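[1] next comes the sequence, and after it the predicted model I'd like to discuss.
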Amino acid sequence: MTAETQFFATCPKGLESLLLDELKALGAQEVRETVAGVYFSGDIKKAYEVCLWSRLANKVLMPLVQERADTADDLYRVARAIDWQQYLKPSGTLMVDFSGENRNIRNTQFGAVKIKDAVVDCFRDDTGERPDVAKRDPDLRINARLSRGNITIGLDLCGESLHRRGYRKSQGEAPLKENLAAAILIRAGWGKADHNEALLDPMCGSGTFLIEAAMISADVAPGLMRSGFAFQRWPTHDTNAWQELREQAQSRKRHGLERELPEIRGYDANLGVIRAAEENITRAGFDDWLRVSRKELREFVKPTHKAMPHGIIVTNPPYGERLGEIEAMKSLYRHLGERMREEFTGWRAAVFTGNPELGKQMGVRAQKKYKLFNGTIASELLMFAIEPEYTVQNRAAPVGPSEQLNEQGEVVLSNGAQMLLNRLQKNAKKLKSWRKRSGATCYRLYDADMPEYACAIDVYEGVVDGTNTIRRQVHVQEYQPPRSIDEKGAAERFKEIEAAVPIALDVAPESVSFKQRRRNRGVMQYEKLHEKPMGELLQVQEGNARLLVNLWQYLDSGLFLDHRPLRLRIAAEAKGKRFLNLFCYTAAASVQAALGGARFTLSVDMSQTYLNWASRNLAMNGLSESRNRLEKADCVAWLKSAEQKFDLIMLDPPSFSNSKKMLDVLDVQRDHVSLIHQSMNLLDEGGVLYFSNNLRSFKLDEEALSGYQIEDISKATIDQDYSRNQKIHQCWRITAL
């Protein structure tokens, strides 16, 4: 079969122009682009070469006939006229891929059966034998497409899709197809630039980008590792031409691997997929060139073992599907953008995402965007030059103080409000040196120091989530007024608090969240005086951790400030340990443990809202949930059946809970002994349990717990900003005797 023939190479939508360029480079003739594919002409050897060398195509099809077909009889007639013995032996097997429909042919299976019948009858009439149908690995794969009244019948030269190179037996949860990965690399300019350019993938999964990049650099034909192609089973197969092509490809591979390959490295937080990547790399024959290692995104830095002045980051981050996942992914993308800006100035980056909106979180302006499809998912390839001029700046001007003015423009406060203002400024001055030493950006400034102004005032300084806007926000929570104070008097005092706080702390009134208790039908409730959108969260710093707080939507902010010393103690002790966080809330302690080098963390809480929040906290710090698992469960019930061992446990139950999600009411005074016993059963040898609660009247049952070594560390876990309230919590360090 040496005559010029027309072929059709299929590809994912969005890759047509790249495939056209690739086919031209391979010497194909009469190349013409269409939707999801490219037509080309050449002899059969050229078609073999495309099957062997195309990095982008899914299939190579050879049309045999195209005719008008309105009925099922027409399908049969057109197929029956083809000389099938050129392509299939009577004893062989076949399968028909049929697509399309019209008024008379409404079922693809029916259309496939009519063509199969024609092929079988052809052999039965001519040879007395008939081939069988095979649903898997047939000797002949027939492709039939009914469109606009015409039936096109052709042969599939490939068998399995060309994206299946043969090296990937192990894969992650959502792997990119190999030809899409190759297209992304080609779009990113890989292989065209300096051969010394490095390539890094911080979320490499099963290593597809790395292997495809190495194959491009080493000039390795993508089809060399495949077990075979469909055309090899045709009776008219040109064995000599095929053998020549394979030998040429093998020679090019040897020469390619003799050259020094660029630095290509991959990282992933999931040890399981790193193992899969190692297997795939070995199977592809690149184990002497490619390196992968387990690394959290927060640890993604430029390698230091050799000079890498420039290079490219290519990655396909997860993008989430449910709301909670998407919110966590925003933090992950922001963290990726930050790593790029801080560590890789002068490099390029190609980020492929199925949720293009997430790309806006990275803080770097994309120079180019390419629309591609990952299967049926509309996606984008974002191209970045990591240079300061492309950094997205969104720093707001400082906010001026709130002022209450008289007719002369002078600030006027009542005597009580002025007295409170003076106390707040005095407290701020006292805490200044401690804040400088400790680095605390979130702290309690006031805690009912003056009984007539019974509230807690916390200051949070950080960055508005999703921007570079620096904010100071203030959280004011009124304590329950004594019944001796009438409602009118309590309301007047609270107005004075509202007036004094913004001026004392130099913030706008809208940056202060006031939560005021009011009697409502005999029940004390918080009234939220300021509503803000859920999206306006503040990203604050605690030690090495970044944590999200929300001062507007919930009673608490998402971060219990009094536990700061305990969380930092856990961070210091967590290296190499398995950490369990019970009643985890937003998992701030788990983030600290992970950043401290914990081998594994598990955070348990019954609230999906808090677990979604915890997921965002993890993602913001570049921590994966494969090593930092979140579990929705009632901790009381969970403890009764848990068996996994841990080295470090934090047990911080609420004082009381009668949630409908729980099987029973939780009373920490009544239930603490059983909670501690069950938690201690999960401690491995040498492990430590930290038990804490904030019930002021709580008494530890030391007699019932006499089998343990118990140390009261309450004072050591109360920082200077809580020195005015030594009963904010009680905390014990518990170990086995």
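    Yep, that arrived.
[2] from now on I want contacts and neighbour counts done on CA atoms only, so please keep to that.
    Noted.
[3] end-to-end on stretch 446-463?
    23 Å (C-alpha to C-alpha, to the nearest Å).
[4] how close does residue 340 get to residue 483?
    57 Å.
[5] between the two, who's got more neighbours?
    More neighbours surround residue 340 than the other of residue 340 and residue 483, with 26 against 7 (other C-alpha atoms under 10 Å).
[6] the host helix or strand of the more buried one: which residues count as buried?
    Taking DSSP states H and E as the criterion, the element that holds residue 340 is helix 323-343. Buried residues in helix 323-343, counted by 16 or more other C-alpha atoms under 10 Å: 324-341.
[7] now swap in stretch 646-665 and tell me
    Across stretch 646-665, burial judged by 16+ other C-alpha under 10 Å covers 646, 647, 648, 649, 650, 651, 652, 653, 655.
[8] put this next to the previous one:
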Amino acid sequence: MQQLNEKFLMFYNRLLKVYKHLSKQAARQGIACYRVYDHDLPEFPLLVEIYESKLYVAEYKRRHEMSEDAHEAWLEQCKAVMSEVLSVKIEDIYVRMRQRKAGRLGQYQKLEESKSEFVVTENGLQFIVNLVDYLDTGLFLDHRVTRQMVRELSKDKKVLNLFCYTGSFSVYAAAGGAKEVVSVDLSKTYLVWADRNMRLNFPEFKSHSIVHADVKQELGRMQDGAFDIIVMDPPTFSNSKRMDDFLDIQRDHAELINECVRLLSPDGVLFFSTNFRKFQIEHEKIKASNIKDITKVTTPFDFSGKLHRYCFKISK
């Protein structure tokens, strides 16, 4: 690598230090997809995730006061540093621009039509990821531990996955021996993706239902006590034209949780999570026997000290 100036040398050293630490933990746990950098240095507002032999890089939008050419040169130098430190080919580094927002806004936004898909493995299960066509990759790495929790509880259970995205929780439930899995989302694109993920892992699993619906409406149509496990990971805010009303998770979470509790069997549990940084759970409005904050225990090693989401295990 060419001689680095002081600023890029700082980025090089930081990335190398973090990667040495995290790669050892990843190797011990047999994990090949993990986050390695998230805006550690103000001068380098990047998010970097490893997906086996490829890199997903998101640049947070900012006023960098660089010309277009200067910014392009800056980005190319960043890629050269990442390629060197992380041993990834330049052509296997995929860069996206994203705004720093409270929650997973814009996850349904399609960016390109390249169909740049490949399959990665997590805990013995396979998932289709796409580092080019969408703002998010298809696999939220921060829920790795929570997914495994659901897997361990799913034996002979009926599982409902709300705001299911690409169905990773549904696949984990099937892997745990679930009797039935229902995946609900408003995006047909992601429901197809969820179905493909399920078929990729369990082509003979016949008890996976795909429901294209607004979750708030669908919950009202479901029967009391129908499920043993419910997973709900909603966006912070959504105002899709296909919805009767907009969703605001701070305003609506108690109502959504209470509807989920109604659907739970007597010993059922709800895993509820949100990426809204200022979220405050309204205990007094929730009709459940126990609300346990499991944010800390579900935080993966690569998100330690940097996880901006909350996770709760709620018992009927």
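    Cool, the structure landed. Nothing here was measured: the structure is a model prediction, and the numbers come from that model.
[9] translate residue 432 of structure 1 into the numbering of structure 2.
    The equivalent of residue 432 of structure 1 in structure 2 is residue 23 (alignment by TM-score structural alignment).
[10] that match: what secondary structure?
    helix (DSSP: H, G, I helix; E, B strand; the rest coil).
[11] and the one 3 residues further on, by the same measure?
    Put simply, residue 26 of structure 2 is helix when judged by three-state DSSP.
[12] all strands of the stretch 101-250 of structure 2, in order?
    For the stretch 101-250 of structure 2, the strands defined by DSSP state E, counting those that start in this stretch cover 117-122, 125-130, 158-162, 180-185, 208-212, 227-232, 237-238, 247-248.
[13] contacts for the second one?
    Contacting residues not belonging to strand 125-130 of structure 2 are listed as 115-121, 137-139, 168, 171-172, 193, 197, 200-201 [C-alpha atoms under 8 Å, 6 or more residues apart in numbering].
[14] inside helices: which ones of those residues?
    168, 171, 172, 193, 197, 200, 201 (DSSP state H).
[15] determine which two of the residues you listed are furthest apart.
    Farthest-apart pair in those is 172 and 193; separation 14.9 Å (C-alpha to C-alpha).
[16] neighbour count: these two, which is higher?
    Between residue 172 of structure 2 and residue 193, residue 172 has the larger neighbour count (other C-alpha under 10 Å), namely 23 against 20.
[17] picking up where we left off before, format the buried residues of stretch 646-665 of structure 1 as TSV; extra columns: distance to residue 380 of structure 1.
    Output for the buried residues of stretch 646-665 of structure 1, formatted as TSV (distance: C-alpha to C-alpha, whole Å):
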residue	distance to residue 380 of structure 1
646	42
647	43
648	43
649	43
650	42
651	44
652	44
653	45
655	49
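[18] which residue in structure 1 aligns with residue 291 of structure 2?
    Per TM-score structural alignment, residue 291 of structure 2 is aligned with residue 710.
[19] which helices and strands sit right next to the strand or helix carrying that match?
    Using DSSP H and E, residue 710 of structure 1 sits within strand 708-712. In terms of contacts (3 or more C-alpha pairs under 8 Å, 6 or more residues apart in numbering; DSSP states H and E), strand 708-712 of structure 1 is packed against strand 730-736.
[20] ok, and what's touching the strand it packs on?
    680, 686-694, 707-714, 717.
[21] give me that answer again for 7 Å
    Strand 730-736 of structure 1 is contacted from outside by 687-694, 708-714, using C-alpha atoms under 7 Å, 6 or more residues apart in numbering.
[22] buried only: go through these for me.
    The neighbour count (16+ other C-alpha under 10 Å) marks 687, 688, 689, 690, 691, 692, 693, 694, 710, 713, 714 as buried among the contacts of strand 730-736 of structure 1.
[23] contact partners for the second one?
    It stands for residue 688 of structure 1. Counted by C-alpha under 7 Å, 6+ apart, residue 688 of structure 1 has contacts 647, 648, 649, 733, 734, 735.
[24] what does the third one correspond to in structure 2?
    Residue correspondence to structure 2 (TM-score structural alignment): residue 649 of structure 1 is matched to residue 230.
[25] wait, doesn't its match sit right on residue 157?
    No. Applying C-alpha atoms under 7 Å as the test, residue 230 of structure 2 and residue 157 come out as separate, 10.3 Å apart.
[26] quick one, strands of the stretch 51-200 of structure 1?
    So, for the stretch 51-200 of structure 1 - with DSSP E, counting those that start in this stretch - the strands run 59-68, 93-99, 132-133, 140-147, 150-156, 198-201.
[27] so where is the first one in structure 2?
    Alignment of strand 59-68 of structure 1 against structure 2: no match, by TM-score structural alignment.
[28] packing partners for that strand?
    With contacts taken as 3 or more C-alpha pairs under 7 Å, 6 or more residues apart in numbering; DSSP states H and E, strand 59-68 of structure 1 sits against strand 5-10, strand 150-156.
[29] hmm, try it at 10 Å
    strand 5-10, strand 37-42, helix 44-53, helix 72-80, strand 140-147, strand 150-156 (3 or more C-alpha pairs under 10 Å, 6 or more residues apart in numbering; DSSP states H and E).
[30] how close does residue 180 of structure 2 get to residue 93 of structure 2?
    According to C-alpha to C-alpha, residue 180 of structure 2 and residue 93 of structure 2 sit 38 Å apart.
[31] shared neighbours, residue 230 and residue 157 of structure 2?
    When contacts are counted by C-alpha atoms under 10 Å, 6 or more residues apart in numbering, the set common to residue 230 of structure 2 and residue 157 consists of 181, 268.
[32] quick one on the thing from earlier: select only the buried ones of the contacts of strand 125-130 of structure 2 in PyMOL?
    Command for PyMOL that selects the buried part of those, burial taken from 16+ other C-alpha under 10 Å:
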select buried, resi 120+137+138+139+168+171+172+193+197+200+201
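[33] circling back to that earlier point, so can I have CSV of the strands of the stretch 51-200 of structure 1 showing distance to residue 215 of structure 1?
    Output for the strands of the stretch 51-200 of structure 1, formatted as CSV (distance: least, C-alpha to C-alpha, whole Å):
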stretch, distance to residue 215 of structure 1
strand 59-68, 20
strand 93-99, 31
strand 132-133, 36
strand 140-147, 28
strand 150-156, 25
strand 198-201, 13
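[34] need those in TSV with distance to residue 640 of structure 1 and mean neighbour count, can you?
    What follows is those, written out as TSV (distance: least, C-alpha to C-alpha, whole Å; neighbours: other C-alpha atoms under 10 Å):
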stretch	distance to residue 640 of structure 1	mean neighbour count
strand 59-68	55	18
strand 93-99	55	20
strand 132-133	56	16
strand 140-147	57	23
strand 150-156	59	22
strand 198-201	42	24
